[in-house]
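Novice: Let me see the structure of the following:
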Amino acid sequence: MKWNNALTDYKHYLKLERGLSENSIINYELDILKLIRFLDDNSINLSPLNIKTETIQEFIYQLAKVVNERSQSRIISGLKSFFSYLIFEDYRDTNPMELIEAPKIGRKLPDTLTVKEIDLLTEAVDLSKAEGHRNKAIIETLYSCGLRVSELTSLKLSDLFFEEGFIKVTGKGDKQRFVPISPYTQKLINLYTNHSRIHVPIQSSHEDILFLNRRGRQLTRAMIFTIVKQLAVKIKLNKTISPHTFRHSFATHLLENGADLRAIQLMLGHESITTTEIYMHVDRTHLANVIEQFHPRK
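Specialist: Now for the predicted structure:
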């Protein structure tokens, strides 16, 4: 089996069996292409079926000279997944990555905003402009529902179940979940749809998209970043923020106020609770308060 054939089969597996997004599949592919390039550059004639641990160790050693530990860890994880797939399909009996450990890296704690800072950002939206009600609804939806920016831009009118108090969110790998939405955020969305969106010349195939640009098309990720950055500059916020910061703030504030970690996981759409557990490290005083309130030996 040649590398290109194995890589093509693997990509089909990631898409059809694991339901990964196009971006995730591209990242997995790039990890394997780095190994293939290393073999070509060093005239090493080994296939995916007979490559040994020693060769991959040399690849990782050379890689460590040019990429940081976080990137090394991601590439090692990608290669482990690739060779696990080959074993799963009975192409190999052993995984050459089995004895290769990723470098130890500390988890980067997410930046968050205070409730006051979020209030200042929403208050800074100029409602006299045509896009004002839209932008205010965008900021509130990011924060009150904890959405990824891609989930926000793809949100549809048909995903809004306001009578039930939920919105339907399509996350990574096209996995869907229902997220509660507050009456206040519902009110802002209704203001936008009833007073601003109706004046936009909506393009064909975008009729159901909730948040539209002035040309009547779905907003891009870059546009959401621009909206957030401009508001941060306007209030002279001394933090580097992005749309994702509102998602981090959503989870952190829920945890600080006593929400269950499992409930936060479900609302964020994390496949593993391990991902959600990073928020346990954000506020140490909250954890101390939990011990004080609930432990019998307080």
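Novice: okay, CA-based contacts and neighbour counts for the rest of this
Specialist: OK.
Novice: what's the closest non-adjacent residue to the residue nearest the centre of the chain?
Specialist: Geometric centre of the chain, nearest residue: residue 148, 5.7 Å, by C-alpha atoms, centre = their mean. In space, and not counting its chain neighbours, residue 148 is closest to residue 244: 6.3 Å by C-alpha to C-alpha, 6 or more residues apart in numbering.
Novice: now the strands: where do they sit in the protein?
Specialist: Taking DSSP state E, the strands of the chain run over residues 160-161, 166-170, 176-180.
Novice: so which of those strands comes closest to residue 61?
Specialist: strand 166-170 (39.3 Å; C-alpha to C-alpha).
Novice: Quick one: list the elements packing against that closest one.
Specialist: strand 160-161, strand 176-180 (3 or more C-alpha pairs under 8 Å, 6 or more residues apart in numbering; DSSP states H and E).
Novice: again, only using 6 Å
Specialist: strand 176-180 (3 or more C-alpha pairs under 6 Å, 6 or more residues apart in numbering; DSSP states H and E).
Novice: what comes up buried for the strand it packs on?
Specialist: Within strand 176-180, the residues that count as buried by 16 or more other C-alpha atoms under 10 Å are 178, 179, 180.
Novice: Would you map the helices across this protein?
Specialist: Assigned by DSSP state H, the helices in the chain fall at 3-16, 22-41, 53-63, 69-88, 115-123, 132-145, 149-153, 183-195, 221-234, 243-256, 261-268, 273-276, 284-294.
Novice: Select, out of those, the one closest to residue 214.
Specialist: Closest to residue 214 of the helices of the chain, according to C-alpha to C-alpha: helix 132-145, at 10.6 Å.
Novice: Summarise which helices and strands that closest one is packed against.
Specialist: helix 183-195, helix 243-256.
Novice: returning to what we had before: compare the helices of the chain and give me the one nearest residue 159.
Specialist: Residue 159 lies closest to helix 149-153 among the helices of the chain, at 11.1 Å (C-alpha to C-alpha).
Novice: And the closest one, how far out from the chain middle?
Specialist: Distance of helix 149-153 from the chain centroid (C-alpha atoms, centre = their mean, to the nearest Å) equals 10 Å.
Novice: How about stretch 201-214?
Specialist: A distance of 24 Å separates the centroid of the chain from that of stretch 201-214, by C-alpha atoms, centre = their mean.
Novice: Here is the second sequence; please produce its structure so I can put it next to the first one:
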Amino acid sequence: MDWQPAIKGFRSYLKLERSLAENSILAYERDIEKLYQFSDIQSPRIKPETVTLTDLRNFMVWLGELGMIPTTQARIVSGVKTFYKYLLMHDVIDINPSELLEAPKTRRKLPAVLTIADIDMLIAAIDLSKPEGPRNKAILEVLFSCGLRVSELTNLKISNLFLNIDFIKVTGKGSKERLIPIGSEAKKALTIWLDEVRVHTHPKKGEDDYVFLNRRGAHLTREMVFIIIRQLVVATGLKKAISPHTFRHSFATYLIEGGADLRAVQEMLGHESITTTEIYTHLDREFLRSTIIEFHPRS
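Specialist: Prediction:
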């Protein structure tokens, strides 16, 4: 089998059988494309089914020579292992050459945590006199109050807001849905955006149900959320590496440090358990809501 058909089949497997999001699929594809590039410069040229463990170890050396840091190499190893599990599962190979492939040891660097003063500074930097001001404030409040991934934020639907009972429903990785309590500050900012500003926006066809729209009536992209936050960081002069994920990390940090039940935080983040075989711990809605109210600083 040649590389391009193998990568194409791998993509279909990730989409149809693993139900991964498009961004995750693209990341896996990029990893295998690098292995393809490495195989292309070998003599004789290596095919997917002829790759050996030695080839893969040489591939890792090559990545290091290109200047890739250990964390990037570790991610590529994970992609390669998934690729060869796919080939084994579909009888393209009889032996998985990546089974004994080890990723370089990495030191896990935790993202920055925003203080309450940081949050207040970022929100104070928003010009609420502009139409996008209330929207941007609602974005920051929802990110911090609910710990959403940026893709979950941009895909948030009006039909999935249950503000009368202080919950929102989001669709996370693998199209898994979960209910998340929403704090009072976020609920207030969201209500102002929806009832006083968004109501005057004319959504494009098919965009009616999205919560966050741009001035042209289309739902916001991930890139736009990054830009909004970057501009606010520059305006405040904060010397931290801040992205949408920083709000998610801060959300979890404050809850856990405040004494929140780890299972409740895990449920709200939509994280896969690494200590048990159970994928998600399903908890009572009232328990989740009371956890937010008791431990989140903006509730």
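Novice: still on that earlier bit, how much space separates the residue nearest to residue 148 of structure 1 from residue 144 of structure 1?
Specialist: From residue 244 of structure 1 across to residue 144 of structure 1, the span is 12 Å (C-alpha to C-alpha, to the nearest Å).
Novice: same deal with residue 47 of structure 1?
Specialist: From residue 47 of structure 1 across to residue 144 of structure 1, the span is 50 Å (C-alpha to C-alpha).
Novice: more neighbours, those two?
Specialist: residue 144 (20 against 15; other C-alpha atoms under 10 Å).
Novice: Can you find the partner of that one in structure 2?
Specialist: Under the alignment (TM-score structural alignment), residue 144 of structure 1 pairs with residue 145 in structure 2.
Novice: Spit out the contact partners of its match.
Specialist: residue 183 (C-alpha atoms under 6 Å, 6 or more residues apart in numbering).
Novice: coming back round to it: of the helices and strands packed on helix 132-145 of structure 1, flag the one that's most buried.
Specialist: Mean neighbour count, computed with mean count of other C-alpha atoms under 10 Å, is highest for helix 243-256 among those, reaching a mean of 22.
Novice: Just the residues contacting that helix, thanks.
Specialist: Contacts for helix 243-256 of structure 1 (C-alpha under 6 Å, 6+ apart): 112, 113, 142, 143, 146, 147, 286.
Novice: what angle separates it from helix 221-234?
Specialist: Counting by axes from the mean of the first three to the mean of the last three C-alpha atoms, to 10 degrees, helix 243-256 of structure 1 lies at 70 degrees to helix 221-234.
Novice: which residues are contacting stretch 96-116 of structure 2?
Specialist: So stretch 96-116 of structure 2 is contacted by 52, 53, 70, 71, 74, 77, 81, 250 (C-alpha under 6 Å, 6+ apart).
Novice: Which among these count as buried?
Specialist: The buried subset of these (16+ other C-alpha under 10 Å) comprises 70, 71, 74, 77, 81, 250.
Novice: Quick check: the two most widely separated of those residues?
Specialist: Largest separation among these by C-alpha to C-alpha: 81 and 250, giving 31.7 Å.
Novice: ok so, going back, would you tell me which of the strands of structure 1 gets closest to residue 59 of structure 1?
Specialist: Residue 59 of structure 1 lies closest to strand 166-170 among those, at 37.6 Å (C-alpha to C-alpha).
Novice: Return the mean post-superposition distance for that closest one against structure 2.
Specialist: Its matched residues in structure 2 lie on average 1.0 Å from strand 166-170 of structure 1 after superposition (mean C-alpha distance after the TM-score superposition for structure 1).
Novice: Just list the residues touching residue 209 of structure 1, thanks.
Specialist: So residue 209 of structure 1 contacts residue 156 (C-alpha under 6 Å, 6+ apart).
Novice: Once you drop chain neighbours, what's closest to the equivalent of it over in structure 2?
Specialist: Using TM-score structural alignment, the equivalent of residue 209 of structure 1 in structure 2 is residue 210. Residue nearest to residue 210 of structure 2 in three dimensions, not counting chain neighbours: residue 157, with 4.5 Å by C-alpha to C-alpha, 6+ apart.
Novice: what lines up against the one you found once you look at structure 1?
Specialist: Per TM-score structural alignment, residue 157 of structure 2 is aligned with residue 156.
Novice: I am assuming its match contacts residue 208, so please confirm or correct that.
Specialist: Yes: with contact defined as C-alpha atoms under 6 Å, residue 156 of structure 1 reaches residue 208; the gap is 5.3 Å.
Novice: more neighbours, those two?
Specialist: Taking neighbours as other C-alpha under 10 Å, residue 156 of structure 1 and residue 208 compare with residue 156 leading, 20 against 16.
Novice: ok, the more buried one - contacts?
Specialist: 208, 209, 210.
Novice: same thing with residue 285 of structure 2?
Specialist: By C-alpha under 6 Å, 6+ apart, no residues touch residue 285 of structure 2.
Novice: The residue nearest to residue 39 of structure 1 when sequence neighbours are not counted and residue 60 of structure 1, how far apart?
Specialist: With C-alpha to C-alpha, 6+ apart as the criterion, residue 39 of structure 1 has its nearest non-adjacent residue at 7.0 Å, and that residue is residue 45. The gap separating residue 45 of structure 1 from residue 60 of structure 1 is 18 Å, by C-alpha to C-alpha.
Novice: Between those two, which is the more surrounded one?
Specialist: residue 60 (19 against 9).
Novice: Distance to residue 1 of structure 1 added to the strands of structure 1, as a markdown table?
Specialist: Putting the strands of structure 1 into a markdown table (distance: least, C-alpha to C-alpha, whole Å) gives the following:
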| stretch | distance to residue 1 of structure 1 |
| --- | --- |
| strand 160-161 | 48 |
| strand 166-170 | 37 |
| strand 176-180 | 37 |
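Novice: which stretch among these comes nearest residue 219 of structure 1?
Specialist: Of all the strands of structure 1, strand 166-170 sits nearest to residue 219 of structure 1, with 16.0 Å by C-alpha to C-alpha.
Novice: So which bits of the closest one are buried?
Specialist: For strand 166-170 of structure 1, by 16+ other C-alpha under 10 Å, it's 166, 167, 168, 169, 170.
Novice: do stretch 55-62 of structure 1 as well
Specialist: Residues of stretch 55-62 of structure 1 classed as buried: 55, 56, 57, 59, 60 (neighbour count, 16+ other C-alpha under 10 Å).
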